[in-house]
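S.K.: Provided below are the primary sequence and the corresponding predicted coordinates.
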Amino acid sequence: MEIKRLHHPLAAEFKTTEPIVLALGFFDGVHRGHQAVIREAAAEAKKRGIKCAVMTFDPHPSMVLSKVKKTVKYLTPLAQKGDEMAKLGVDILYVTRFTSHFSSLLPEEFVQQYISELGAVHVVAGFDYSYGKFGAGKMEQLAEYGNGQFEVTTVGKLSDMNDKVSSTVIRRYLNEGDMEAVTKLLGRPYETKGTVIHGDKRGRTIGFPTANILTDHDLMLPPIGVYATRILVNGVCYESMTSVGYNITFKDEKILSTEVYILDFNDQIYGEEVIIEWHKYFRPELKFNGIEGLVEQLKLDEINTRDFFNGQSKDN
């Protein structure tokens, strides 16, 4: 998949007459609703024998439009978003820099200066997609603004678990630690990517050596607690249990850490980039009076982790 970064005003080098099918959206999470939009675009592109493209934005529009300082934690940072889209058959990913000037475009200006200039002959987006200044442009107006230059497909609402499948709903379940619900709405386990760094190395002294993971600050983590996870290391996936917390049994520092105990694993992996799949929340972080109590709890966590994955294997 080719990634092209756009900045307003659109540079001449990106203006083309080569036809594409273009999917529109921010697509944080690339969840099942997003997948429906992208698959529709990919199918239309295949039918026409042309390339499938997606336009997304960076940074999150709310960071630019908010009148106060705002940070956003992403379900899928840009690189991961691209990886998921490539799996769905996207040929080109347009990453449009979301700036004050770009956000000031009227709906018809956005359509003419971007969608048309990029060569779109068919545009696909979700029913609630909006565009242009103040999000005034709606899907029912898109074909009109296009002046017959492209066709439009509007993908309807996808619902599950008595709610719309959306990034907002997924964030809510993630903040609650309901990883089963997150998995169902994403259509895959929630993943975080990070680098293995040196920690206190206390775990190895009590029989539970952990890999400390440094995660990008703009990536959403599940809430504090202990989880059944899988970790991808050098292309191999291992069952694991992961703690998100502050090591309150040993110290009072307020530095959040992510520590992974990899089952049946004995290797040095400092500096490796790993991916954690989050499957099941077990318990909150607990403070113990001594190491003995902590070790007993960790043994129970390991049993619960193995039982969880053994149960998954039987279900499959």
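M.R.: Everything's here; your move.
S.K.: contacts and neighbour counts: CA atoms only from here.
M.R.: OK.
S.K.: hey, where'd the strands end up in the stretch 201-316 of the chain?
M.R.: 211-215, 225-233, 236-245, 257-262, 273-283 (DSSP state E, counting those that start in this stretch).
S.K.: I'd like those as JSON lines, with distance to residue 159 appended.
M.R.: Below are those laid out as JSON lines (distance: least, CA to CA, whole Å):
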{"stretch": "strand 211-215", "distance to residue 159": "31"}
{"stretch": "strand 225-233", "distance to residue 159": "27"}
{"stretch": "strand 236-245", "distance to residue 159": "31"}
{"stretch": "strand 257-262", "distance to residue 159": "33"}
{"stretch": "strand 273-283", "distance to residue 159": "22"}
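S.K.: try this one side by side with the last:
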Amino acid sequence: MKQMNIEAMRDTYVAFGSFDGVHQGHLALLKALSKKGKKDQKTTVVVSCYFPSDMEEGVLTTEEEKEYFIENIGIDCFISCNMEEEGLFRETFLTEVILGKLGAKAIMTAEHMNGLEELKRVAEPYGCEVCTIEPALYKGEIISSSLVRKKFMECKFEEVTQMCGHTYIMIGEIVHGKALGRTVGMPTANLGVEDNKLKPPNGVYATRSRVEGECYQGLTNIGTRPSVDDLPIVTIETFLLDFSRDIYGRKLILEVHLFIRGVQKFDNLEQVQKQVQEDLTQVKDYLNSLS
């Protein structure tokens, strides 16, 4: 799969939308698109549409993370489209971009999509087929980005994983922190993520980190550090188990598996160390159970 800008193409099969969270419904849609494209020997294109002004509350999945999840499905091209920068409205987006520049001959969408009849009406004169799939369900409810976000804010990450078919991830670069974790014998990797990335509620989490092709269990603290410096700065700090390499500046993929506890203030570093050891036992037990 290649990421590209919008350019002239012909006879493509396309899916478009926000794909925030890249949940089971999105994955089913994209797999159906890939299957149809391979069957008919057509180029498949996924267009991720986003509005920067709607991102103040943060996104579940950045454009880089969407591409990460989509790249193994068999899609040929991935396009990130800033709808505000392009100055596009819905119908002009359909006619100028999807049906015009991309030359779509099939559009894959969900049968419960808002505006489905309008989409069919606009596509018909272009000889473009609109194909639909049934929605993905979780406990009898249609899986949507808003439902995933609700469970996310409730720290129900096991349910988030079930609805998405993958863990919640944060992709970023390891940046220099204040190295205060070393004072308690726990050097941590400080993850820098995009400004619009939605961070899990402040707390301690069981995580897995993928860096340089390897996977490591970890204990991640998200939020301020009231027992260390009490600065009003939210950080994402991970203590990687059985890891000692220098990875500053490297890319890391952090998988958030389980909420352990909220952020607490301790009287001294000895209490911090004691609690961390208890947290690590819970982290290891949980992550080992997944294996």
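M.R.: Ah, there it is. Everything numeric in this text was worked out from a predicted model, so none of it was measured.
S.K.: List the TM-score for the superposed pair.
M.R.: Here the TM-score for the pair of chains, by TM-score structural alignment, normalised by the length of the second structure, is 0.92; 289 aligned residues with a CA RMSD of 1.9 Å.
S.K.: hmm, back to that, looking at the strands of the stretch 201-316 of the first structure, which is closest to residue 39 of the first structure?
M.R.: Checking these against residue 39 of the first structure by CA to CA gives strand 273-283 as the closest, at 23.8 Å.
S.K.: residues making contact with the lengthiest helix in the first structure?
M.R.: When the first structure is parsed with DSSP state H, its longest helix is helix 291-315. The contact list for helix 291-315 of the first structure (CA atoms under 8 Å, 6 or more residues apart in numbering) reads 206, 208, 226-228, 239-241, 282, 288.
S.K.: Please list only the buried members of the residues you listed.
M.R.: For these, a burial check counting by 16 or more other CA atoms under 10 Å picks out 208, 226-228, 239-241, 282.
S.K.: all strands for the stretch 51-200 of the first structure, in order.
M.R.: 51-58, 92-97, 120-126, 130-131, 137-138, 151-155, 159-160, 163-164, 190-197.
S.K.: Can I get those strands in CSV including distance to residue 262 of the first structure and mean neighbour count?
M.R.: CSV is the format used below for the strands of the stretch 51-200 of the first structure (distance: least, CA to CA, whole Å; neighbours: other CA atoms under 10 Å):
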stretch, distance to residue 262 of the first structure, mean neighbour count
strand 51-58, 35, 23
strand 92-97, 35, 20
strand 120-126, 40, 23
strand 130-131, 44, 20
strand 137-138, 48, 16
strand 151-155, 41, 18
strand 159-160, 33, 12
strand 163-164, 35, 12
strand 190-197, 12, 20
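S.K.: In CSV: the ones you listed, plus distance to residue 42 of the first structure.
M.R.: CSV is the format used below for these (distance: least, CA to CA, whole Å):
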stretch, distance to residue 42 of the first structure
strand 51-58, 5
strand 92-97, 11
strand 120-126, 10
strand 130-131, 21
strand 137-138, 22
strand 151-155, 12
strand 159-160, 22
strand 163-164, 23
strand 190-197, 24
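S.K.: now residue 151 of the second structure, nearest residue through space, not along the chain?
M.R.: Leaving out its chain neighbours, the residue that sits closest to residue 151 of the second structure by CA to CA, 6 or more residues apart in numbering is residue 160, at 6.3 Å.
S.K.: go on, residue 67 of the second structure?
M.R.: residue 78 (7.0 Å).
S.K.: Please report the distance of the equivalent of that neighbour over in the first structure from residue 272 of the first structure.
M.R.: Correspondence of residue 78 of the second structure to the first structure, assessed by TM-score structural alignment: residue 93. Look at residue 93 of the first structure and residue 272 of the first structure: by CA to CA, to the nearest Å, they are 27 Å apart.
S.K.: Look up how far residue 165 of the first structure lies from the aligned partner of residue 255 of the second structure in the first structure.
M.R.: Applying TM-score structural alignment, one finds that residue 255 of the second structure aligns to residue 277 in the first structure. Here the criterion is CA to CA. By it, residue 277 of the first structure lies 20 Å from residue 165 of the first structure.
S.K.: No further queries at this time; thank you.
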